[in-house]
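Chemist: Curious how this folds, go ahead:
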Amino acid sequence: MLNIDLTGRTALVTGSTAGIGLAIVKRLAEAGAHVIVNGRSQGRTDEAVREIQNAVPGAKLSGFAADFAKPETLDAVAKAFPALDILVNNLGIFTQASFEETPDSEWQRFFDVNVMSGVRLTRQYLPGMTERKWGRVVFIASESGFNIPPDMIHYGFTKAAQIAIARGIAESVPGSGVTVNSVLPGPTRTEGVLKMFEEASKKTGRPAEEIEREFVPKHRPASIIQRLIEPEEVANMVAYVCSPLASATTGAALRVEGGLLRNPG
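Modeler: Below you'll find the model as predicted:
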C-alpha cells in the first residue's frame, strides 16, 4: 500500500483559503506536513485554518495573511518562515474578457499575481532546499497554458509562462534532490468557476445548474471525463508530487484535466 508521509515537512500553499488551494492544504495536512495557509486578508486566512482543523483533526497549521503579488511581502514571510520543504505556487486569478478589451494594466496585474508571485517565492526558498538536498516546488498552472482560451488570452499566457518557468527551474538544479513541476488542472468546480456560472445565469435568465452541466460538453468538448474536476482530484496529484514517492518526477507538466489535451507538446 502506498503511503504519502510528509511528517516533519513544512509546506506553504499560496492562495489557499478556498478552491484548489484549500483542498491541497487538507491533503498535505492529512499526510502529516506542517502547512502554512495563505490568504490576502487575516479574516479569510483564520477562517480557512479553522475549517481545515475541523476537517483534519490534529492538523499542524499556521496562517500567513499576505498578498504575494506584492514584492514587499517576501521579507515578512522569510522572517516568519525562514525555510520551507514544500512550496506550492497556487495563487492565481482569472476573468473572461476579449483580447481587444483587455488593457495593459490587466495584463500586468495577471502577470504579477499568476507568475511573479511564484517566481519570487521560489527564488527565496530554492537555495535552502538545494542546500538541504530535498525540496518540492509545484506551480499550479492549467490546461489553458497549452489550450489558450480565446476569451481569456491574458490568463492563458500566464499559465504557459508557469509551465515554462517550472521546467527551466527544474533544469537549473540538476542532482539537487529538489523537484520542480507544474500541475495542469482542467475546468474545476471552485468558487470562482461557480461564480462565473452565477453571473451567466443573471445575464441569460437560465439556471446556473443548467449552465454548469453544459459547460464542459460545450466549451471543452475534448474532455474525456465530460464533467468539471473536483478540487480534491487536483490536490491528490499535488500531494503525490510533493511526497518522497515522486522523487524521479521533475520538470514535468502533470495533467489533471480530464483528458481534454490531446497533444500538449
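
Chemist: C-alpha only now, for contacts and for neighbours.
Modeler: Fine.

Chemist: Contacts only, for residue 14.
Modeler: By CA atoms under 8 Å, 6 or more residues apart in numbering, the contact set of residue 14 is 21, 37-39, 68, 88-91.

Chemist: And it, how close does it get to residue 235?
Modeler: Residue 14 sits 13 Å away from residue 235, taking CA to CA, to the nearest Å as the criterion.

Chemist: Find residues that contact each of those two.
Modeler: residue 21.

Chemist: how about the helices of the stretch 1-150 of the chain, start to end?
Modeler: 19-30, 42-55, 73-80, 104-110, 117-132 (DSSP state H, counting those that start in this stretch).

Chemist: Next: the stretch 151-265 of the chain.
Modeler: So, for the stretch 151-265 of the chain - with DSSP H, counting those that start in this stretch - the helices run 153-172, 191-204, 208-219, 231-241.

Chemist: residues in contact with the first one?
Modeler: By CA under 8 Å, 6+ apart, the surrounding residues in contact with helix 153-172 are 93-95, 98-99, 102, 106-107, 110-111, 114-115, 138-149, 178-182, 250-253.

Chemist: What residues sit buried inside it?
Modeler: For helix 153-172, the neighbour count (16 or more other CA atoms under 10 Å) marks 153-167, 169-170 as buried.

Chemist: isn't residue 173 right up against residue 130?
Modeler: Yes: contact criterion CA atoms under 8 Å: residue 173 and residue 130 qualify, at 7.5 Å.

Chemist: Chain neighbours aside, what residue packs nearest to residue 22?
Modeler: In space, and not counting its chain neighbours, residue 22 is closest to residue 16: 4.6 Å by CA to CA, 6 or more residues apart in numbering.

Chemist: coming back round to it: which of the contacts of residue 14 fall within strands?
Modeler: Counted as lying in strands by DSSP state E, out of the contacts of residue 14, are 37-39, 88-89.

Chemist: Now the two most distant members of those.
Modeler: Comparing every pair within the ones in strands among the contacts of residue 14 by CA to CA identifies 39 and 88 as the most remote, at 13.5 Å.

Chemist: residue contacts, the residue nearest to the spatial centre of the chain?
Modeler: The chain has residue 90 as the residue nearest its centroid, 2.7 Å off, counting by CA atoms, centre = their mean. Shown in contact with residue 90 (CA under 8 Å, 6+ apart): 13-16, 20-21, 139-141.

Chemist: now the other sequence, so there's something to compare against:
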Amino acid sequence: MHIDLSGRTAVVTGSTSGIGRAIAVALARAGAEVVVNGRDPERTARAGRGVAEESGGGTVRSVAADVATAEGAAALVAAAPEADILVNNTGVFGAAPVFEIPDGEWLRFFETNVLSGVRLARHHTPRMVARGWGRVIFISSESAVMTPTEMVHYGMTKTAQLALSRGMAQEVAGTGVTVNSVLPGPTLTPGVEEFLRDRVGADVPLEEAERRFIAEERPTSLLGRLIRPDEVANLVLYTSSDQASATTGAALRVDGGVAPTLIP
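Modeler: Below you'll find the predicted structure:
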C-alpha cells in the first residue's frame, strides 16, 4: 500500500517527542506538510528541525502553543488556520489514588486531554467539510475501555475522546471527512519511561522495568512488551490516508492486545 499525502497539511499537537513526534515523522515522510506543536518555543523549534531531518526533508513548521488553554488553542489556529489532517495527540497522564485527586487535577486532565481536541476540531472540521475531505484523529488509549485503577482521571478523559470522535463523525456523515480515535496501549515514550521508573524503581534497568511492568500491571498484553511509537504512527498514517475513506466513527486499537475485548 502506497500512502501519498502530498498537498495535505497536517497539524499534530503535542508532537515534540514520543507518539506525537513519531506521527509527525510518518506524515511528513508520506508527503504532508506538517505542523509540529509543543508548549516550549525552543524545544518545539528543535523538534521541528528533527522531524524534517528524520522524515527525509519533509516540509515542517513549528508552532509553540499550549493547546490545553483556550488562548493556546487560538494561537495554534491563528498560526495554522487550515489543516486537512488534525491529530489531537496532546495529553497528560500520571498515577494517583482516585479519592485523593483534587478538583484542579481533574480539570487539568480534562482540559489537556479532551478540551484541547474539542477546540481544534471545532475550528478545523467545518473547514474540512467545506473542502470535501479531511481527517480528524484523537489519540486515545486502551485505558478508554479498561480503566486503570491507578489512573482513573486519565482513563476518564480517554473514554471521553471515544464519545467525542463518534459523535463528531456522526455530525459530518457523508461529507468526505472522517473522525476516528486511535487507541495505543502502553508505549515506550520518554514520559512512560519516567512513569516506569516511578512504578518499578529508578535503579532498575529499563529493559527489566519494562518486563516487570507488563508482567505485573498489564498481564493481558499479547505482545509481552511495550509498544514503540512508530508502531502507533503506522496506524495513524493509514487513518490519515485516502485508503481509510470507509473508516469513520471508529475506535482503532494498536494496543498490543492489552484490552481483553473483541470490540472497544
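
Chemist: TM-score them against each other, please.
Modeler: Comparison of the two superposed chains (TM-score structural alignment, normalised by the length of structure 2) gives a TM-score of 0.96, and 263 aligned residues with a CA RMSD of 1.3 Å.

Chemist: returning to that earlier point: which of the ones in strands among the contacts of residue 14 of structure 1 tops the neighbour count?
Modeler: residue 38 (31 neighbours; other CA atoms under 10 Å).

Chemist: I figured that residue hits residue 18, correct?
Modeler: No: assessed by CA under 8 Å, residue 38 of structure 1 is found out of contact with residue 18, at 9.9 Å.

Chemist: quick revisit: for residue 218 of structure 1, find the nearest of the helices of the stretch 1-150 of structure 1.
Modeler: Using CA to CA, the nearest of the helices of the stretch 1-150 of structure 1 to residue 218 of structure 1 is helix 19-30, at 23.1 Å.

Chemist: Next, the mean deviation of that closest one compared to structure 2.
Modeler: Its aligned residues in structure 2 lie a mean 0.2 Å from helix 19-30 of structure 1 after superposition (mean CA distance after the TM-score superposition for structure 1).

Chemist: now stretch 122-132 of structure 1
Modeler: Mean for stretch 122-132 of structure 1 is 0.4 Å (mean CA distance after the TM-score superposition for structure 1).

Chemist: Buried residues, that stretch. List them.
Modeler: For stretch 122-132 of structure 1, by 16+ other CA under 10 Å, it's 122, 124-126, 128-130.

Chemist: Relative to residue 225 of structure 1, which of those is nearest.
Modeler: residue 122 (33.3 Å).

Chemist: separation between the corresponding residue of structure 2 for the closest one and residue 148 of structure 2?
Modeler: Residue 122 of structure 1 maps onto residue 121 of structure 2 when the alignment is built from TM-score structural alignment. To residue 148 of structure 2, residue 121 of structure 2 is 27 Å away according to CA to CA.

Chemist: now residue 26 of structure 2
Modeler: 29 Å.

Chemist: Looking at these two, which one has more neighbours?
Modeler: residue 26 (23 against 17).

Chemist: Pull the contacting residues for the more buried one.
Modeler: 55, 230, 233-234, 237.

Chemist: Same question for residue 215 of structure 2.
Modeler: Contacts of residue 215 of structure 2 (CA under 8 Å, 6+ apart): residue 224.

Chemist: And it? What does it align with in structure 1?
Modeler: Match for residue 215 of structure 2 (TM-score structural alignment): residue 217.

Chemist: How about residue 34 of structure 2?
Modeler: By TM-score structural alignment, residue 34 of structure 2 lines up with residue 35.

Chemist: count of neighbours near its match?
Modeler: The burial count for residue 35 of structure 1: 26, using other CA under 10 Å.

Chemist: Settle this for me: it is touching residue 62, isn't it.
Modeler: Yes: look at residue 35 of structure 1 against residue 62 with CA under 8 Å: they come within range, at 6.3 Å.

Chemist: possible to save the contacts of residue 26 of structure 2 as JSON lines with neighbour count and distance to residue 259 of structure 2?
Modeler: Output for those, formatted as JSON lines (neighbours: other CA atoms under 10 Å; distance: CA to CA, whole Å):
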{"residue": "55", "neighbour count": "19", "distance to residue 259 of structure 2": "32"}
{"residue": "230", "neighbour count": "18", "distance to residue 259 of structure 2": "20"}
{"residue": "233", "neighbour count": "23", "distance to residue 259 of structure 2": "19"}
{"residue": "234", "neighbour count": "16", "distance to residue 259 of structure 2": "20"}
{"residue": "237", "neighbour count": "21", "distance to residue 259 of structure 2": "22"}
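
Chemist: and the gap between the residue lying farthest from the centre of structure 1 and residue 96 of structure 1?
Modeler: Distance from the C-alpha centroid of structure 1, by CA atoms, centre = their mean, peaks at residue 205 (32.3 Å). Distance, residue 205 of structure 1 to residue 96 of structure 1, using CA to CA: 19 Å.

Chemist: Repeat that for residue 199 of structure 1.
Modeler: Here the distance between residue 199 of structure 1 and residue 96 of structure 1 works out to 11 Å (CA to CA).

Chemist: ok, the nearest residue to residue 98 of structure 1 once chain neighbours are set aside - contacts?
Modeler: Residue nearest to residue 98 of structure 1 in three dimensions, not counting chain neighbours: residue 151, with 5.1 Å by CA to CA, 6+ apart. By CA under 8 Å, 6+ apart, residue 151 of structure 1 lies in contact with 96-99.

Chemist: And residue 68 of structure 2, what's its match in structure 1?
Modeler: With TM-score structural alignment as the criterion, residue 68 of structure 2 matches residue 69.

Chemist: That match: neighbour count?
Modeler: 22.

Chemist: Residue 9 of structure 2 too?
Modeler: Other residues close to residue 9 of structure 2 by other CA under 10 Å number 23.

Chemist: Whichever strand in structure 1 runs longest: average distance to aligned residues in structure 2?
Modeler: Ranked by residue count, the top strand of structure 1 under DSSP E comes out as strand 178-185. Mean deviation of strand 178-185 of structure 1 relative to structure 2 after superposition (mean CA distance after the TM-score superposition for structure 1): 0.2 Å.

Chemist: I'd like to check the angle between that strand and helix 117-132, please.
Modeler: Angle of strand 178-185 of structure 1 versus helix 117-132, following axes from the mean of the first three to the mean of the last three CA atoms, to 10 degrees, is 150 degrees.

Chemist: Run through the neighbouring helices and strands of strand 178-185 of structure 1.
Modeler: strand 135-140, helix 153-172, helix 231-241, strand 253-256 (3 or more CA pairs under 8 Å, 6 or more residues apart in numbering; DSSP states H and E).
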